[in-house]
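> Give me the fold of what follows.
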Amino acid sequence: MAGKKRKSIQRKSPIEVMIAEKNPLLQSSLIRLFAADERFVLVSMAPDGERFLTAAENVRFDVGVIGWEMPYLGGRGVLEAFLRKERNARLIVYTGSSNPSIPVEAEMLGAWAFCSKSDPGANLLETIAAVADGRKIFPFVNAQRAVNDPLGALTPRERELLTALAGGITNAQIAKRFDISLNTVKFHLKNLYEKLSVDNRSQAVAFYLSSRKVV
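A predicted model of the protein is given here:
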């Protein structure tokens, strides 16, 4: 007698997904990806964290997919906002960064999963499906190493800015050197200070110089 097949859990409706993604090309790719899979319905697409939060106040969704480095408000800020408001929707951090500290920090801030943009699109879909079913998905990382190496948490641009700060140049000079706006400089520096657990430029420079002495 053949064994009975275990019945899979069938959802009554598609999984409603909302996304925060800054790259227009990737936005288009994600729209096509979700349109091709009837398990999901994409209810909203935001280009940054601030507009994601605004949409979240007005749009019902089951799972949110957010970037980590976004204009105006990054993934960290979005997760912190969700923690404060105790929202029920589940968030997945979706980023191209290979920084090992991001999955650790995301999980600590209440994210349900971490997914890399370097993985096939199907991996994102399966991660969303798993989260919708109540499972948390995170890669194995050496958490102690990630916590103890704040410089390793910096993006390439943030490293460049930290080196520039150590050279004593102003925000306006940094903007001109890297051909970015002054607001973008301030955005990067805010993230930089948070990652180094410092309050201002002088403390960031002191941290940088001390780390070079240790090395």
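> contacts, neighbours, all on C-alpha from now
OK.
> The spatially most central residue of the chain and residue 82: what is the separation?
Closest residue to the average C-alpha location of the chain: residue 68 at 2.1 Å, with Cα atoms, centre = their mean. For residue 68, the distance to residue 82 (Cα to Cα, to the nearest Å) stands at 15 Å.
> next up, for comparison:
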Amino acid sequence: MSIRVMMVDDHPVVRAGLRALLEAGGNVEVVAEVDTGEAALARIDELAAAPEGAPDLVLMDLNLGAGIDGIETTRRLRAAHPGVQVLAVTTFDAEADIVGALEAGATGYVLKDSPTEALSAAVHEAASGRSVLSPEVQQRLVRRMTDPAGALSPREAEILEALASGATNREVARRLFISESTVKTHLVHLYEKLGVTSRTAALRVARERRLIR
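I've put the predicted structure just below:
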């Protein structure tokens, strides 16, 4: 019985490559492909209402351009269709992305530059509901578990990501719907965890440690 897959990626070339790879084995059928988070949520509702039903697995990129990203799409998709597995397939190996995707409900997390055999195996594992992680992703999570004091909370990671985009404290507060004083409090804790005294240094260290993109 074929594994029914939907692909969510904003790069047509990537989708074409993944489709060719998966369908070459003969037991995977790509039933839909979309390029935005919003389109993914609408399409899976359509598929779920059709006689064949929802797909077994969704391959989810994290960076989908404008609109909601892959992590938020995963969260909403899993809430609406808990029986559908999600495998994050992305170029990003930052801790914030990994933790965010898994907390949103992704069954696994693999990198796009993984060997062909590893990608194919990951699809089969994830479709069966078994957790699958690229070796690099496993290393990030092990480091987080062995050094919990230095690990960033999801909110701290969000603040660092916002600062990395050039946002001011006030803009970060508005973006995350928190007060400016709360942002400053988080920054104090961030500086302590990273062993720095400025936002510039915090961003540099966070990128070096692959805590953020």
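> before we move on, the earlier item: what does the residue nearest to the centre of the first structure align to in the second structure?
Applying TM-score structural alignment, one finds that residue 68 of the first structure aligns to residue 62 in the second structure.
> again with residue 48 of the first structure
Taking TM-score structural alignment as the criterion, the aligned counterpart of residue 48 of the first structure in the second structure is residue 36.
> gap between its match and residue 171 of the second structure?
The value you get for residue 36 of the second structure to residue 171 of the second structure, if Cα to Cα is used, is 25 Å.
> Of those two, give the one with the bigger neighbour count.
Between residue 36 of the second structure and residue 171, counted using other Cα atoms under 10 Å, residue 36 has the larger neighbour count: 21 against 14.
> The more buried one contacts residue 7, correct?
No. With contact defined as Cα atoms under 8 Å, residue 36 of the second structure does not count as touching residue 7 (10.2 Å).
> helix, strand or coil for the match of residue 68 of the first structure?
coil (DSSP: H, G, I helix; E, B strand; the rest coil).
> Identify the residue spatially nearest to it, adjacent ones excluded.
For residue 62 of the second structure, ignoring the flanking residues on the chain, the nearest one in space by Cα to Cα, 6 or more residues apart in numbering is residue 70 at 3.9 Å.
> Do I have it right that that neighbour meets residue 59?
No. Proximity of residue 70 of the second structure to residue 59 does not meet the contact threshold set by Cα under 8 Å, at 9.9 Å.
> which residues do these two both contact?
By Cα atoms under 8 Å, 6 or more residues apart in numbering, residue 70 of the second structure and residue 59 have no common neighbours.
> hang on, residue 22 of the first structure in a helix?
No. The assignment for residue 22 of the first structure (three-state DSSP) gives coil, which keeps it out of a helix.
> and the gap between the equivalent of it over in the second structure and residue 117 of the second structure?
When the two structures are superposed using TM-score structural alignment, residue 22 of the first structure falls opposite residue 10 in the second structure. When distance is defined by Cα to Cα, residue 10 of the second structure is 23 Å away from residue 117 of the second structure.
> What separation do you get for residue 176 of the first structure and residue 84 of the first structure?
With distances taken as Cα to Cα, residue 176 of the first structure is found 37 Å from residue 84 of the first structure.
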